[in-house]
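Chemist: structure of the sequence below:
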Amino acid sequence: MSDKPDVSEVTKFDKGKLKTVETQEKNTLPTKDTIDQEKAAS
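Modeler: As a prediction, the model looks like this:
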């Protein structure tokens, strides 16, 4: 037995079957202004 996984199926994979997806950022980091406002509020 080998320690390496069998990747023979990967070479046969058809990329054409994949659909294109537009990336959407869901979790944005707060801006410096937002952080300053929250510090002032507490």
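
Chemist: use CA for all of it now, contacts and neighbours both
Modeler: Noted.

Chemist: select the longest helix from this protein.
Modeler: Ranked by residue count, the top helix of the chain under DSSP state H comes out as helix 32-41.

Chemist: which parts of it are buried?
Modeler: When burial is assessed from 16 or more other C-alpha atoms under 10 Å, helix 32-41 yields no buried residues.

Chemist: to check against the first, give me the structure of this:
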Amino acid sequence: MSDKPDVTEVTTFDKTKLKKTETQEKNPLPTKEVIEQEKAESS
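Modeler: Have a look, this model is predicted:
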């Protein structure tokens, strides 16, 4: 028995069966302008 996992299923996997999904950023990072504006407001 080897230490490596069995990857035969991965190599034979059919990618065409997957559904296409749109990824949406749930917590987008602020832009440089937003950060500068917040710094100016707080000081």
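
Chemist: just to revisit the earlier point, following superposition onto structure 2, what is the mean distance for the longest helix of structure 1?
Modeler: Aligned to structure 2 and superposed, helix 32-41 of structure 1 gives a mean residue distance of 6.6 Å (mean C-alpha distance after the TM-score superposition for structure 1).

Chemist: and that helix, what does it pack onto?
Modeler: In terms of contacts (3 or more C-alpha pairs under 8 Å, 6 or more residues apart in numbering; DSSP states H and E), helix 32-41 of structure 1 is packed against no helix or strand at all.

Chemist: other residues contacting that helix?
Modeler: Residues from elsewhere that reach helix 32-41 of structure 1 (C-alpha atoms under 8 Å, 6 or more residues apart in numbering): none.

Chemist: centre of the chain versus it, how much separation?
Modeler: 28 Å (C-alpha atoms, centre = their mean, to the nearest Å).

Chemist: I appreciate the help and will end here.
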